[in-house]
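K.L.:
With the input below, show me the fold.
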Amino acid sequence: MARITIEDCLKQVPSRFRLVHLAAQRGRLLMKGAPALVKTGNKAVVTALREVAAGEVRVAPTGKKGKRGG
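P.N.:
As a prediction, this is how the structure comes out:
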């Protein structure tokens, strides 16, 4: 299977920071037993990145705008 690149994933997720967060969250779900959305024999995080690149996993909008603060 071809290597997955960050550029492949950034076509689906516009921010590298969001991409890292999304891949980590999805990787944790896969390690807990969630079914993979793409066929792969890779580790959980690589599978998560493949899912992102394929457009199977997306970032949910939070509705928040602006800076964090309190």
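K.L.:
Could you use CA atoms for every contact and neighbour count after this?
P.N.:
Noted.
K.L.:
May I see the buried residues of stretch 18-30?
P.N.:
Using 16 or more other CA atoms under 10 Å as the test for burial, stretch 18-30 gives 19, 22-24, 26-27, 29-30.
K.L.:
for this structure, which helix is longest?
P.N.:
As assigned by DSSP state H, the longest helix anywhere in the chain is helix 16-31.
K.L.:
Now show me the structure for the sequence below, then we'll compare the two:
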Amino acid sequence: MARVTVEDCLDKINNRFALVILVSKRAKQLLKGVTPTVLAKNNKYVVTALREVASGHVNLDIDSSMGTAEQQVESDLNR
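P.N.:
Prediction:
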């Protein structure tokens, strides 16, 4: 895969917004030193995270205890 795009990842994660959140969280993990699951030659962390999603190594795990988006935003605002 010479060039990875968001469209490549939408086959794995149907929701574009969930994909952005997933990739940003994974990129932060990579920044903190987590070992990438795909070969990463001088790629930026976001590109590596997109490659991991496109290859199926990183998936979105929806936890039923998370609640609705409104509840999440409200709890974040109250911190």
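K.L.:
got the angle between the helix or strand where Val46 of structure 1 lies and helix 16-31?
P.N.:
Using DSSP states H and E, Val46 of structure 1 sits in helix 44-53. Angle between the axes of helix 44-53 of structure 1 and helix 16-31 is 120 degrees (criterion: axes from the mean of the first three to the mean of the last three CA atoms, to 10 degrees).
K.L.:
What's the average distance for helix 44-53 of structure 1 when superposed on structure 2?
P.N.:
Compared with structure 2 after fitting, helix 44-53 of structure 1 deviates on average by 0.3 Å (mean CA distance after the TM-score superposition for structure 1).
K.L.:
Provide the contact partners of that helix at residue level.
P.N.:
Applying CA atoms under 8 Å, 6 or more residues apart in numbering, the external contacts of helix 44-53 of structure 1 come out as 4, 8-13, 23-24, 26-28, 30-31, 36-38, 40-41, 57-58.
K.L.:
I appreciate the help and will end here.
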